[in-house]
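1. Sequence first, then the predicted structure:
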Amino acid sequence: MDASSPLSLPRTVALVGLMGAGKSAIGKRLAARLGLPFVDADDEIERAAGCTISEFFEKYGEQEFRAGERRVIARLLEQPPLVLSTGGGAYIDNETRALMRTKAITVWLRAELDVLFDRVKKRTHRPLLRQGDPKEILDRLMQQRYPIYAEADLTVESTAQPADRTTEQVIDALRAHLQAPSAGVDR
């Protein structure tokens, strides 16, 4: 499989990382390049719940949200391969992480604090960022979550470069992963 041959994926590609890492922007481009459907887990959760994620958090709390998120992601991972953008906390949940590691190729879009903050500072729909200083919250989340995100199959740096360039890097990482001798072996 050389760099010009089409990439054939045996299972879903699940993008993980903090809010602002580019999971949706990169995911849409990646899906278009691979000829696969793009699904944003947060959109599917809102559709299933009949309300926004912010409203769900306010009504039921994070624990109930994570349970619903787990059910939605499990359903999505039963479908033919697609590109899945997950919420920032999805991969942190032990059960959801185990499910994604079994049924998907997980790609961590890793970004530095200033890049994340620049991308999220004007958005008001992030429930976790409304609980204090957004930059401090992002920094704390990075400290807590980055060691867990590091368990993903692949890591691609999400920098201030154009999204198309990051998408190329994800494709390159997927191609290298699929060419690895153990790529066809179940984990």
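-> Sure, I can see it. Numbers count the residues shown, from 1 in each chain.
2. CA only for contacts and neighbour counts going forward, please
-> OK.
3. where do the strands sit along the protein?
-> 12-16, 38-40, 83-85, 104-110, 154-157 (DSSP state E).
4. Nearest to E64, out of those?
-> Each of the strands of the chain has some distance to E64 by C-alpha to C-alpha; the shortest is strand 38-40, at 19.0 Å.
5. Show me what that closest one packs onto, helices and strands only.
-> helix 23-34, strand 83-85 (3 or more C-alpha pairs under 8 Å, 6 or more residues apart in numbering; DSSP states H and E).
6. Could you single out the most deeply buried of those?
-> strand 83-85 (a mean of 27; mean count of other C-alpha atoms under 10 Å).
7. Against which helices or strands is it packed?
-> strand 12-16, helix 23-34, strand 38-40.
8. I'd like those written out as a markdown table, with distance to E62 added.
-> A markdown table is the format used below for those (distance: least, C-alpha to C-alpha, whole Å):
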| stretch | distance to E62 |
| --- | --- |
| strand 12-16 | 18 |
| helix 23-34 | 21 |
| strand 38-40 | 19 |
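9. hold the first one in mind and look at this next one:
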Amino acid sequence: MGAGKTTVADLLGRRWGLSVRDTDHDVETAAGKSISDIFVDDGEVAFRALERAAVTAALEAHAGVLALGGGAVLDDDTRAALAGHRVVFLEVGLSDAVKRVGLGITRPLLMGNMRARIKALLDERLPVYREVASLTVHTDGRTPQDVADEVARLVEAAERTQEDA
């Protein structure tokens, strides 16, 4: 949350001439309402089911850059579907996440003490993100362009290494 996933995905898509797909947008399209409304009307379990379906469909049909929602990898089936794909973890620290997210009005998981909720989410998710990621890029204090440039450099280097192997 607040790492810049969608923004960085858009920058990478333009750089590489690839289409970009955001699974949060796919969930909203499938449900016909915002993520906040899904949480309020249907609950988190319903949202996670829609998210799992969106990620699975995107992995099967999309050959470009894919941005996943911050909680997508918490699902065992989603993690299994990501196996064999290059997954980049955009790591954001608590301070930067709080600054970037703002008041979190449109983020249902941040109701209450925002700073405490973000810290709890980061603490819960960090081990899973690290487990799933094939590459990690730190985003604190950096512009989206700087982050995208580093992701591109690391991905391109990894591709060259695979070709040499």
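-> Sure, I can see it. Remember, it's a predicted structure, so these values are computed and weren't measured experimentally.
10. Of the strands of the first structure, give the one that comes closest to K59 of the first structure.
-> Closest among these, using C-alpha to C-alpha: strand 38-40, at 21.9 Å.
11. In the second structure, what stretch matches the closest one?
-> Using TM-score structural alignment, strand 38-40 of the first structure corresponds to residues 20-22 of the second structure.
12. Average offset of that stretch relative to the first structure?
-> Here the mean offset of stretch 20-22 of the second structure against the first structure after fitting is 1.1 Å, by mean C-alpha distance after the TM-score superposition for the first structure.
13. Burial check on the counterpart of A53 of the second structure in the first structure, number of neighbours?
-> With TM-score structural alignment defining the correspondence, A53 of the second structure maps onto R71 in the first structure. The tally of other residues near R71 of the first structure (other C-alpha atoms under 10 Å) stands at 12.
14. Against P147 of the first structure, how distant is R71 of the first structure?
-> Distance check for R71 of the first structure against P147 of the first structure: by C-alpha to C-alpha, to the nearest Å, it reads 24 Å.
15. again with A180 of the first structure
-> 24 Å.
16. cool, R130 of the first structure as well?
-> In terms of C-alpha to C-alpha, R130 of the first structure sits 24 Å off from P147 of the first structure.
17. Now tell me what touches stretch 19-31 of the first structure from outside.
-> For stretch 19-31 of the first structure, the surrounding residues in contact (C-alpha atoms under 8 Å, 6 or more residues apart in numbering) are 15-17, 37-38, 40, 82-88, 109-111, 115-117, 119-120, 158, 163-164, 166-167, 170-171.
18. Now which residue in the second structure aligns to F57 of the first structure?
-> That one, F57 of the first structure, aligns with F39 by TM-score structural alignment.
19. Show me where the second structure has its helices.
-> According to DSSP state H, the second structure carries its helices in the segments 5-16, 23-31, 35-42, 44-61, 76-82, 94-101, 114-132, 144-164.
20. Find me the equivalent region of the shortest one in the first structure.
-> To tie it back to what came earlier, the one meant is helix 76-82 of the second structure. Using TM-score structural alignment, helix 76-82 of the second structure pairs with 94-100 in the first structure.
21. For that stretch, buried residues please.
-> T96, R97, L99, M100 (16 or more other C-alpha atoms under 10 Å).
22. Just to check, the second one is in contact with A90?
-> Read that as R97 of the first structure. Yes: counting by C-alpha atoms under 8 Å, R97 of the first structure sits close enough to A90 to count as a contact (7.2 Å).
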